[in-house]
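Q: let's see this in three dimensions:
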Amino acid sequence: MKLVPQFSDFLRDTVNLNATRIGLLEKSVDAIKDFVRQCEWDPRVRGFEEQGSWAHDTIIRPLSGGEFDADLLVKVAPVSGWTAKDYVKKLGEAFADSATYGSKCKTWDYCVTVTYAGERKIDIAPLVMDRKHAGSLEVCNRLADEFEDSEPMHYTVWLRDKNLLSGSNSFRKVTRLLKYLRDIKTTFTCPSVLLTTLLGMQIDFHDKDTEAFADVPTTLRTLMRRLDDWLQARPVKPRVENPHLRSEDFAAGWTDLQYANFRSFIHKYRGWIDEAYDMEGKAASILAWRKIFGDGFAKGETAIAAASINEGTSLIATLLSTTAAHLDGIVDAVRRYGLSILPGNFNRPPHMEEPAWRREAVVSTDVAVIARRHRGRDSAPDRLLRSGDIVSRDGGIWFEATVNGGQPVPDGFRVQWRITNTGAMALRLNNGRGKFYAPTRQGLRWEELQYRGIHIAEAFIIRVRDDVLVGQSPPFNVVIE
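A: Below is the predicted model:
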């Protein structure tokens, strides 16, 4: 389920930087502006410009005990005889000599940082105007003593345009959600400007006023699907250019390993988001979204969700059979509460056969089942299914196995399928199956949708040269009404 109200509450109460902190930030920035105008620093100040997440309105609340960052550009006229390092070095000296900021400041390569311990950091960076030619903008690299072209204002306009195309401020809200996901999971590395750019690249002019951006959870799913597809098409680290300064590559600081890790986890979280979005039943959907965003999501509904799941679990107990001939009402219960109410041994019914192959010392679980619903065996697919999706008793499913985050099964390996039926209808007709089957064609397995109940498809990867089992997918549940 989308749970639009719960997303609004989660953003307001957990993710967004609250109004009190924004007010304190603005007061601090105003004081810094006054200081820069009046201090003993030679450049003529032409103005100031917010930069980074603060300017883009994608700044988020820091995790407990953390500090948030804000960036401030000081637009200045060039000083005759100064090199790039002078602008940063001498600005740092001015702050260091101040009774107000001396103990709070530190000079870096491009900026001076003022830290308000345990609360916030403000980076103040010189931006030199018109040095090379009229209209040129350059930041200053103190360490290399070089001027570097910059287009911060045009980049901010680009992001604002993307937000207008997505509508309802949804691009900014989704960017905040994914920055929060990055910070709480700590499973991947991606600087904010790079993450924001990658997401903005997934929005185009034809997206305006479309259903793909109808609300925040739908925008989240749309952007994660598009980003994952973009990344999966690029196994080697690509350039991610500033859209208004092609010489600037935001991905330059990524290592190949960091990119591969980011690509893998975006693929994983895309699957989790799809599952939560498609989950039937409010309680089950809350739990699925919490798997992604933690217990802060829908935190006011913890007791309600737990009670609902308990109710569903109690109901399931009355519908289960030790022979797997479960009563038909199990489908309606899963429709209402989701797969999470099923007991842990549900996908191990007694008539299911064990694999006969010798097993590798470590059998990989990085095997996924992709399921596509078709009206007929040779027709075009109707839709891509997720485990637990409910389908009607007509047509069938083509199952495909992928490995290592969505890659095809490589040469030298073959796929075997274990297909298991449960439910009173299938077992009454002695069609519980639970055996292993060869692919129907080219590694894919075709299964018709016949019996009401919850059925199980699993892919097993066998190394051909020695007939050893090296990989096995998690169970994929097909719920037929």
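Q: from here on, just use CA atoms for contacts and neighbour counts.
A: Noted.
Q: quick one: contacts of the helix or strand that Ala70 is a member of?
A: According to DSSP states H and E, Ala70 maps onto strand 68-76. By CA atoms under 8 Å, 6 or more residues apart in numbering, the residues outside strand 68-76 that reach it are 29, 43-54, 59-62, 119-129.
Q: buried ones among those residues?
A: 29, 43, 45, 48, 50-54, 59-62, 120-129 (16 or more other CA atoms under 10 Å).
Q: structure for this one too, so we can compare:
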Amino acid sequence: MTARVREFNLFLQDYVNLNQTRIKTLQTRVSNLDDFLLEDSTLADVIEDGLVPQGSFAHKTIIRPFTGNDFDADVLLPMEEQEDWEPKKYTVELQKALEASSRYEEKTILKTRCVTVNYAGDFHIDVVPFITRADGSTYITHRTNNEFLRCDPKAFTSWIEEQARATNGHLIRVIRLVKYLRDRSSIQTPSVVLAALLAERVRSFAGVDDYTNVATTLVSLVEGLHEYIGSMTSKPWVDDRIGQNLADRLTESGFKNLQSQVKTWAGKMRTALDADAAESVEKWQSVFGDNFGAAKKESLVLAGAALETYEKRVAPGEQRLPEDFGIPIRLDPKHRIRVVGRAAATTRAGGRFRQISARGNHVRIGRKLRFTVEDCTVEKPYDVYWKVRNAGEEAANLNDFRGEIRQSGDSITETSTFAGNHWVQAWAVKDDVAVATSIQDVTIVPS
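A: Just a heads-up that it's a prediction; the model follows:
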């Protein structure tokens, strides 16, 4: 078995992932739009909360656009239900509010379920009115049918995040890779359906080796998907996490194409993973094309550059439990903990703290953050050791990667100070051995 970790990392970086400049621009545009709607728009009085990332933007599975296509960010706009408004009025009033601004004038398109804001370049933002009705259920609106549509994208995003944790984060990379393959094939499966089908294949009780790296996770999930849909004679049930079938978005012929393609991918991927080192790159190229294993020159330069951002790698001065505290890590499958991050709604830390997983772990700068150990199955007494790690260009420029470990209680507080992909990790230490751990990712977006 040859995992080809380096080749997968470079292939994702060069050909699959949306580059960091585009991501930062997108995050900044969403932040600016959020500020306008909350503070300066004619809708400010009926808006309940800031924009909530959803879909690929929330799940961090946006990929580089295929030839001739652009990319987009979907965001929810939480609005108070208005007794005298028909469902169709929410999108109409949203467009009016945007068009009343010189910043967004003549940049919007009124669509069935959203208002699209177009920007120069190759991306746009779809703003979806999101209503919590009197019974507590959440809805979006369908303008042409003039009706409310039951949905809960926050619940779906939280579920994707939980499944990603179980795969050491590799589920997100697998979804990107499969979307890359989809865009270059004959299948037309919506991204949300692909994401759900792959996430459903995650086994929280799986052996450690299943999700050790991108290659093993990819093969495990795609083979699992083939085993699940391969013999089906009609479309499957794909839960949207509130009991509705996402597969309704597939045609029967589209599902048959997906079945066939997944079977082909699963066979080729298994062959590539099992190949010896001398043949593995060529076998993976039969799946992803000749660009796999052919890193761009600028990527190799960046890999050796002095400005190292330490994304999920040990940073200078970062502490480790065994080396710095003499605490061995022996994770026990019967023990688990879960770190849950919550953020204040405003810079003034007013109102309740909101769980960040429902927002794709996106947090604005200047928010108070609280991290809590929950769902712990380790019998008391035990100690909790915490690590906060910064990453990204701003952390590198400030030389502020952190990474110190400290013993504390079941919760810690922090502040979102600068942009980047950061994370918080906790260990439950029983009898001087770390028996369980959990990581909460935190994406702090630029203002």
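Q: that older thread, what does the strand holding Ala70 of the first structure correspond to over in the second structure?
A: Using TM-score structural alignment, strand 68-76 of the first structure lines up with residues 71-79 of the second structure.
Q: the matching stretch vs the first structure, average offset?
A: Taken over the aligned residues, the distance from stretch 71-79 of the second structure to the first structure averages 0.8 Å (mean CA distance after the TM-score superposition for the first structure).
Q: pull the distance from that stretch to the chain's centre.
A: Distance of stretch 71-79 of the second structure from its chain centroid, counting by CA atoms, centre = their mean, to the nearest Å, is 14 Å.
Q: stretch 131-145 of the first structure now?
A: On the basis of CA atoms, centre = their mean, stretch 131-145 of the first structure is displaced by 35 Å from the centre of the chain it belongs to.
Q: for that stretch, buried residues please.
A: Going by neighbour count (16+ other CA under 10 Å), the buried part of stretch 131-145 of the first structure is 131, 137-142.
Q: are we agreed that Ala395 of the second structure is in a strand?
A: No - under DSSP: H, G, I helix; E, B strand; the rest coil, Ala395 of the second structure sits outside any strand and is assigned helix.
Q: which position in the first structure aligns with Leu258 of the second structure?
A: Applying TM-score structural alignment, one finds that Leu258 of the second structure aligns to Phe262 in the first structure.
Q: now its match, what's its secondary structure?
A: Under three-state DSSP, the three-state class of Phe262 of the first structure is helix.
Q: surely it meets Phe188?
A: Yes - in this structure Phe262 of the first structure lies within contact range of Phe188 using CA atoms under 8 Å: 5.3 Å.
Q: so how far is Ala100 of the second structure from the residue nearest the centre of the second structure?
A: Nearest residue to the geometric centre of the second structure (CA atoms, centre = their mean): His59, 2.3 Å. Computed as CA to CA, to the nearest Å, the His59 of the second structure to Ala100 of the second structure distance reads 32 Å.
Q: show me the contacts for the closest residue to Asn16 of the first structure other than its chain neighbours.
A: With sequence-adjacent residues excluded and distances taken as CA to CA, 6 or more residues apart in numbering, Asn16 of the first structure is closest to Ile60, at 4.9 Å. Ile60 of the first structure makes contact with 15-17, 68, 176, 179-180 under the criterion CA under 8 Å, 6+ apart.
Q: distance check, Ser102 of the second structure against Ser41 of the second structure.
A: Relative to Ser41 of the second structure, Ser102 of the second structure is positioned 11 Å away (CA to CA).
Q: more neighbours, these two?
A: Ser41 (19 against 9; other CA atoms under 10 Å).
Q: any idea which of the buried residues of stretch 131-145 of the first structure is closest to Thr313 of the first structure?
A: When these are ranked by distance to Thr313 of the first structure (CA to CA), Val139 comes first, at 60.3 Å.
Q: following the strand holding Ala70 of the first structure, which helix or strand shows up next?
A: Downstream of strand 68-76 of the first structure, the first helix or strand assigned by DSSP H and E is helix 84-96.
Q: after superposition, how close is that following helix to the second structure?
A: Per aligned residue, helix 84-96 of the first structure averages 1.5 Å (mean CA distance after the TM-score superposition for the first structure).
Q: quick revisit: give me the neighbour count for the match of Leu258 of the second structure.
A: Using other CA under 10 Å, Phe262 of the first structure has 18 other residues around it.
Q: check contacts around it.
A: Going by CA under 8 Å, 6+ apart, Phe262 of the first structure touches 188-190.
Q: redo that, cut-off 6 Å
A: Phe188 (CA atoms under 6 Å, 6 or more residues apart in numbering).
Q: surely Gln440 of the second structure touches Asn421?
A: No - the criterion here is CA atoms under 6 Å, and Gln440 of the second structure misses it with Asn421 at 10.9 Å.
Q: find me the equivalent region of the longest strand along the second structure in the first structure.
A: As assigned by DSSP state E, the longest strand anywhere in the second structure is strand 433-445. Counting by TM-score structural alignment, strand 433-445 of the second structure pairs with no residue of the first structure.
Q: which helices and strands sit right next to that strand?
A: Packing contacts for strand 433-445 of the second structure, counted by 3 or more CA pairs under 6 Å, 6 or more residues apart in numbering; DSSP states H and E, involve strand 338-343, strand 362-364, strand 420-430.
Q: can you do 10 Å?
A: Strand 433-445 of the second structure sits against helix 20-35, helix 153-166, strand 338-343, strand 362-364, strand 368-374, strand 383-389, strand 420-430, with contacts defined as 3 or more CA pairs under 10 Å, 6 or more residues apart in numbering; DSSP states H and E.
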